[in-house]
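**Student:** this one's sequence-less:
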């Protein structure tokens, strides 16, 4: 079960939103509702699921409803219709006392304009949430110092917000939110007020922290590059309506409508997509140390290249031509593991931009390996090119070639994963 479930949330701003709800449910749009009733449709029938431990980005242009939506999570705004469940509990059903406790312990928020108290020091600002929780001064200051150190502000404990740069102030805001140890972190345009370089540094730090903390982070932004850089999942809103929810590769490669397609058109895909989105299984995976048998296997499958694996660990590439020459030499054949060439490989988490030089220089699909050396797949220039070219830029010839390729792939599907063992 998802940690956060948004179920059919509709929000109408105005004097009598409940009265106008039926019109929206019957299909009245945002412009017509405003013209006829002087009410504003902030969100319309939005549903989504947020898993525990993921960075979930909600993005859209100004007026799309993204900030309105995130404020429903901790009930800074109540919906006109719909429900929000957090860990199975209906937030809309909480009493005032329960809601106060929920905000103190379950969710923390980081604001666009930092939200720091100017008369309090860095230490006092970071410790504030713990003070509200009733934590003893010595304990809350110990915790606050740990988080100040974590976000790189050690030594600034007794400075005031006015003495810090914008990036440093936002680090204080982040430390304050993390200090309460809440399960869920809400970040509303948290980095948009920062200079580009500082913003990039904060994005990197958030991703690094998340790798250690595994919080559930709901992040609001209007910047697609930021969303693609930090998000595990992305939801795109337009005029209060949800256009698409998906992973960064899904958003880039499978836009749901023209609005999303326009959003992603100018994105540098090579810098965003990683090799795991386009790699394919190796045609021949050799899992033994016998050179003669490997050559026979490759000839039987009519493949020029084989990928040698020992206990799942990649050992290198062999060619049919090279094996034939070696087997033809007098005497015993050497170890296949020692003979295989392991000089060219790319890492699973590499971007396509990072992998491109190696892929273009190689005469064969380049092996893709993970951190522990296992062979995960192979990467070819053709597969890379197919995702780096936006659909609207592909020619009719490209499309025909893709259809022919698909037909061949369908015919060869039973043989797609040949394994020599």
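**Tutor:** Arrived safely, thanks for sending. Just so it is clear, the model here is predicted, and its values are computed rather than measured.
**Student:** contacts, neighbours, all on C-alpha from now
**Tutor:** Will do.
**Student:** all strands for the stretch 301-421 of the chain, in order.
**Tutor:** Counting by DSSP state E, counting those that start in this stretch, the stretch 301-421 of the chain has strands at residues 305-310, 313-319, 346-347, 366-369, 375-379, 418-420.
**Student:** any buried residues in the last one, and which?
**Tutor:** Read it as strand 418-420. Neighbour-count burial for strand 418-420, counted by 16 or more other Cα atoms under 10 Å, picks out 418, 419, 420.
**Student:** this is the other structure I want to compare:
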């Protein structure tokens, strides 16, 4: 059986695109095909209008050095180098002058919250701090496309959650295009703009977290989403009803998650308008709908 087969997808600029599935589903192999660390046997991998399968070796090296960043599950730090030298290492491969690369390394270390740790060695850092160094190193070259291959799975749950929050913070600042591999659906729905779920080397469903939770295409996808707290995933715009013309108690944004707006709507005991970013009312959402979503998870357990 092929490790990856018949996969066709696009990754949009500035989104967090997550590849997920059980161990052996092909997600990490697909990630490596996208960067040509593994050679696909057929098809095309298009990046900035260039088919990477046709790129000459030297051109591919330049693309990886200047336009791609990668963070692995295991931090792969150089133990004999200090933190700042680890971060500056990719820039030295680009033959960037020492003063410039140290300045850039300092900037990204501050960005990931490691100011003051520049002269420590990897062995002197916690697991979460080491992974931050790995993230800073991958950002040093200011890549357009950022590959993260289960970057937090080796961390304990508390640090893992902190790193997820850190990634969300970084993305709000940097707006990178990210392809992120995980087998953890809770992590996927927390981070993703869109998710591709893989099985036996194929993509079985691709969509937003809401798409996957509300409309699983197969039993396999339903298994991933079965224990998800829908209130944390479903937005007001997805479950609103047409405007009825009755008085409304207030308004919420169409992108607001049910868990965030439930106290207001249930507390008021009346429907709220669901508005877009311009303040235009698109529909309404009532307490009964909100309660139904809040209670649904418990009824399935």
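**Tutor:** Thanks, I have it. Being a predicted model, the structure only gives us computed values, none of them experimental.
**Student:** follow-up on the earlier one: which of the strands of the stretch 301-421 of the first structure sits closest to residue 137 of the first structure?
**Tutor:** Of all those, it is strand 346-347 that lies closest to residue 137 of the first structure, at 47.4 Å by Cα to Cα.
**Student:** show me what residue 175 of the first structure aligns to in the second structure.
**Tutor:** Under the alignment defined by TM-score structural alignment, residue 175 of the first structure is paired with residue 136 of the second structure.
**Student:** for its match, give its distance to residue 166 of the second structure.
**Tutor:** From residue 136 of the second structure across to residue 166 of the second structure, the span is 12 Å (Cα to Cα, to the nearest Å).
**Student:** which SS class is residue 135 of the first structure?
**Tutor:** Secondary structure state of residue 135 of the first structure, per DSSP: H, G, I helix; E, B strand; the rest coil, is coil.
**Student:** got it, and residue 42 of the first structure?
**Tutor:** Assigned with three-state DSSP, residue 42 of the first structure falls in the strand class.
**Student:** alignment lookup: it to the second structure.
**Tutor:** So residue 42 of the first structure corresponds to residue 3, using TM-score structural alignment.
**Student:** check the gap between that match and residue 226 of the second structure for me.
**Tutor:** Residue 3 of the second structure is 27 Å from residue 226 of the second structure, by Cα to Cα.
**Student:** give the contact list for the match of residue 42 of the first structure.
**Tutor:** Neighbouring residues of residue 3 of the second structure by Cα atoms under 8 Å, 6 or more residues apart in numbering: 25, 26, 29, 200, 201.
**Student:** from those residues, which single one is nearest residue 110 of the second structure?
**Tutor:** When the contacts of residue 3 of the second structure are compared for distance to residue 110 of the second structure (Cα to Cα), residue 29 comes out closest, at 32.5 Å.
**Student:** so where in the first structure does stretch 29-47 of the second structure end up aligned?
**Tutor:** Under TM-score structural alignment, the match for stretch 29-47 of the second structure is residues 68-86.
**Student:** buried sites along that stretch?
**Tutor:** So for stretch 68-86 of the first structure, counting by 16+ other Cα under 10 Å, buried means 68-75, 78-86.
**Student:** kindly report the same for stretch 11-24 of the second structure.
**Tutor:** By 16+ other Cα under 10 Å, the buried positions in stretch 11-24 of the second structure come out as 14, 15, 16, 17, 18, 19, 20, 21.
**Student:** picking up where we left off before, okay, the buried residues of strand 418-420 of the first structure in JSON lines with distance to residue 225 of the first structure next?
**Tutor:** Compiled in JSON lines, these are given as follows (distance: Cα to Cα, whole Å):
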{"residue": "418", "distance to residue 225 of the first structure": "39"}
{"residue": "419", "distance to residue 225 of the first structure": "40"}
{"residue": "420", "distance to residue 225 of the first structure": "43"}
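**Student:** I'm done for today, thanks for sticking with me.
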